[in-house]
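In: have a look at this prediction, sequence included:
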Amino acid sequence: MFHKEGYKIISITLVLFLGINLAAYVAIQIKELQIAIFSTTLVFLILILQFFRNPKRVTKIDESTIVSPVDGKVVVIEEVYEKEHFKDKRLQVSIFMSPINVHVTRHPIGGEVVFSKYHPGKYLVAWHPKASEENERTTVVVKNNAITILYRQIAGALAKRIVNYATEGEKVIQGSDSGFIKFGSRVDVYLPIGTKVDVSLDQKVRGGESVIASL
């Protein structure tokens, strides 16, 4: 199963794969070169397919838990000042995605989207300290009866497009699809001070399933 954001590029890649290999079969008589071209284009096709995969995830709906919005590795757990929306201290949990991770973004909690904003910006590497403030990014705030959280999609050096589906006033379900980031980046989650963090640095998490914090 593939994400809808990949349909166009997957179609183009398939056409190129077939066209290049058909041309090589007709125009090139050296068997070894034909095999080399086929192998190279096949690897590229597989990379594109795996990048846009959209595996089914089963989220245990629970207002007392915050699930990971993405697949990846926890790279930051720290208290910071969140100056865009809350304008106070929050607990930041950051998850870094490599190009081989699933890049679907999912809602960490269910509730109402009360804030959603896109920011154009730079393309610093995703782990750069200033990436969360200077890179292209989107900020989304979701509120329910138990908690209000902010999560931020951040572009990286390779990510040239962030897709955000969250719209203000929308009711969302925990673990549901909230966007997509193309080709590597990170997501920061901002929690109220005192929230119990259930993950540790360098821990690998799965979007929509791994509980990263609880009330």
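Out: That came in fine, so what should we check first? Residues are numbered from 1 along each chain as shown.
In: C-alpha only now, for contacts and for neighbours.
Out: Noted.
In: any idea how far Arg152 is from Ser176?
Out: Distance of Arg152 to Ser176, given as CA to CA, to the nearest Å: 16 Å.
In: so Asn54 sits against Gly6, correct?
Out: No. Asn54 lies out of contact with Gly6 (CA atoms under 8 Å); the separation is 9.8 Å.
In: how much space between the residue nearest to the spatial centre of the chain and Val114?
Out: By CA atoms, centre = their mean, the chain has its centre lying nearest to His103, at 4.0 Å. Note on His103: its distance to Val114, by CA to CA, is 24 Å.
In: chain center to stretch 96-106: distance?
Out: Remark: stretch 96-106 is offset 4 Å from the chain centroid, using CA atoms, centre = their mean, to the nearest Å.
In: who touches stretch 74-85?
Out: Contact partners of stretch 74-85, identified using CA atoms under 8 Å, 6 or more residues apart in numbering, comprise 87-96, 190, 193, 199-205.
In: quick one: buried residues of it?
Out: Buried positions in stretch 74-85, judged by neighbour count with 16 or more other CA atoms under 10 Å: 74-77, 82.
In: stretch 119-132 now?
Out: For stretch 119-132, by 16+ other CA under 10 Å, it's 122-127, 131-132.
In: for stretch 186-206, same thing?
Out: So for stretch 186-206, counting by 16+ other CA under 10 Å, buried means 186-192, 197, 199, 204-206.
In: pull up the distance across it, start to finish.
Out: One end of stretch 186-206 sits 13 Å from the other (CA to CA).
In: find the nearest non-adjacent residue to Val70, please.
Out: Excluding the flanking residues, the one nearest Val70 by CA to CA, 6 or more residues apart in numbering is Gly207, at 3.9 Å.
In: structure B:
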Amino acid sequence: MFHKEGQRIIITTFLLVAVTVLLANQFITLPWLQMSVQILALVILILILQFFRNPTRKPVKSFDDILAPVDGKVVVIEEVEENEYFKDKRIQVSIFMSPINVHVTRYAASGQIKFSKYHPGKYLVAWHPKASEENERTTVVINTPKFGDVLYRQIAGALARRIVNYAEVGESVQQGDDAGFIKFGSRVDLFLPLDAAITVKLNQKVIGAKTCIATTRIKKENED
């Protein structure tokens, strides 16, 4: 299954690859060169198909948990000052996506959209410390029953040139549902309350709509 945001690119790539294979058969006489061109064209098609893949995910929904919004690797876990919406301290958890990761963004929690804003910007490498504030990005805030307001930010990387964001203010959303897409190399930041119990570690690989990023369960157990 492929994401709808990739349909046009997939069709265009398929047509170009088909034309390339036919032209190579007709005009390239050296067998090794003909095969090399055809194999290269097919590899490009496979890479495009892999990038826009959209595996079906059925999360175990819970108001007590924040699930990973994307596939990738945890590159930041730290207390920071969030200056756009909260204007106070939050725990930031950042997930970096390489070009080979699934690039679908999924809602990390169920709730109501309170804020959704697109920012044009630079295209620094996604792991750059200033990428969260200077790159092309979208900021979305979900009001949740257990965590209060949770902010996530889609950040374009050095290769990305378009962020797709489906979140609309006032809309009720479900954990794990499709929230958007980032085309080619990127990062998603989560900003959580200071008392959220983080359940991931630096450099851990996570799966969107599957891996638990933070929970209120540990806090409950301690209170009991």
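Out: Alright, I've got the coordinates. A quick note: this is a predicted structure, and the numbers were derived from the prediction, not measured.
In: pipe the buried residues of stretch 74-85 of the first structure into a markdown table and attach secondary structure per row.
Out: Output for the buried residues of stretch 74-85 of the first structure, formatted as a markdown table (DSSP: H, G, I helix; E, B strand; the rest coil):
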| residue | secondary structure |
| --- | --- |
| Val74 | strand |
| Val75 | strand |
| Val76 | strand |
| Ile77 | strand |
| Glu82 | strand |
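In: between those, which is nearest Thr167 of the first structure?
Out: Glu82 (20.8 Å; CA to CA).
In: one step back: and the residue nearest to Val70 of the first structure, that one's in a helix?
Out: No. Secondary structure of Gly207 of the first structure (three-state DSSP): coil, not part of a helix.
In: so Gln50 of the second structure is in contact with Val104, correct?
Out: No. Gln50 of the second structure is beyond contact range of Val104, at 12.0 Å (criterion: CA under 8 Å).
In: what ranges does the first structure have for its strands?
Out: Assigned by DSSP state E, the first structure shows strands spanning 65-67, 72-82, 88-97, 104-106, 111-119, 137-143, 148-155, 161-164, 171-172, 177-182, 185-191, 196-197, 204-205, 211-214.
In: the buried residues of stretch 119-132 of the first structure: which two are farthest apart?
Out: Lys122 and Trp127 (13.2 Å).
In: which residues touch Tyr219 of the second structure?
Out: One correction, residue 219 of the second structure is Lys, not Tyr. Counting by CA under 8 Å, 6+ apart, the residues that Lys219 of the second structure touches are Ala197.
In: for Val104 of the first structure, give its distance to Ala155 of the first structure.
Out: For Val104 of the first structure, the distance to Ala155 of the first structure - CA to CA - is 13 Å.
In: surely Gln92 of the first structure and Leu191 touch.
Out: Yes. Using CA under 8 Å, Gln92 of the first structure makes contact with Leu191 at a distance of 6.4 Å.
In: now do the contacts for the residue of the first structure positioned farthest from its centre.
Out: The outermost residue of the first structure, judged against the average C-alpha position, is Gln29 (43.8 Å), by CA atoms, centre = their mean. By CA under 8 Å, 6+ apart, the contact set of Gln29 of the first structure is empty.
In: cool, Glu133 of the second structure as well?
Out: So Glu133 of the second structure contacts nothing (CA under 8 Å, 6+ apart).
In: do Ile147 of the first structure as well
Out: Ile147 of the first structure makes contact with 63, 192 under the criterion CA under 8 Å, 6+ apart.
In: cutoff 10 Å now
Out: The neighbourhood of Ile147 of the first structure, defined by CA atoms under 10 Å, 6 or more residues apart in numbering, consists of 63-66, 109-111, 191-192, 195, 215.
In: swap in Ser132 of the second structure?
Out: 94, 124, 126, 138-139, 153-156, 187-189.
In: which position in the first structure pairs with it?
Out: Aligned by TM-score structural alignment, Ser132 of the second structure pairs with Ser132 of the first structure.
In: how much space between that match and Ser176 of the first structure?
Out: Counting by CA to CA - Ser132 of the first structure and Ser176 of the first structure are separated by 23 Å.
In: do the same with Val58 of the first structure
Out: Val58 of the first structure is 10 Å from Ser176 of the first structure, by CA to CA.
In: ok, Asn135 of the first structure next?
Out: Taking CA to CA, one finds Asn135 of the first structure at 25 Å from Ser176 of the first structure.
In: next one: Gly194 of the first structure
Out: If you measure Gly194 of the first structure against Ser176 of the first structure using CA to CA, the figure is 26 Å.
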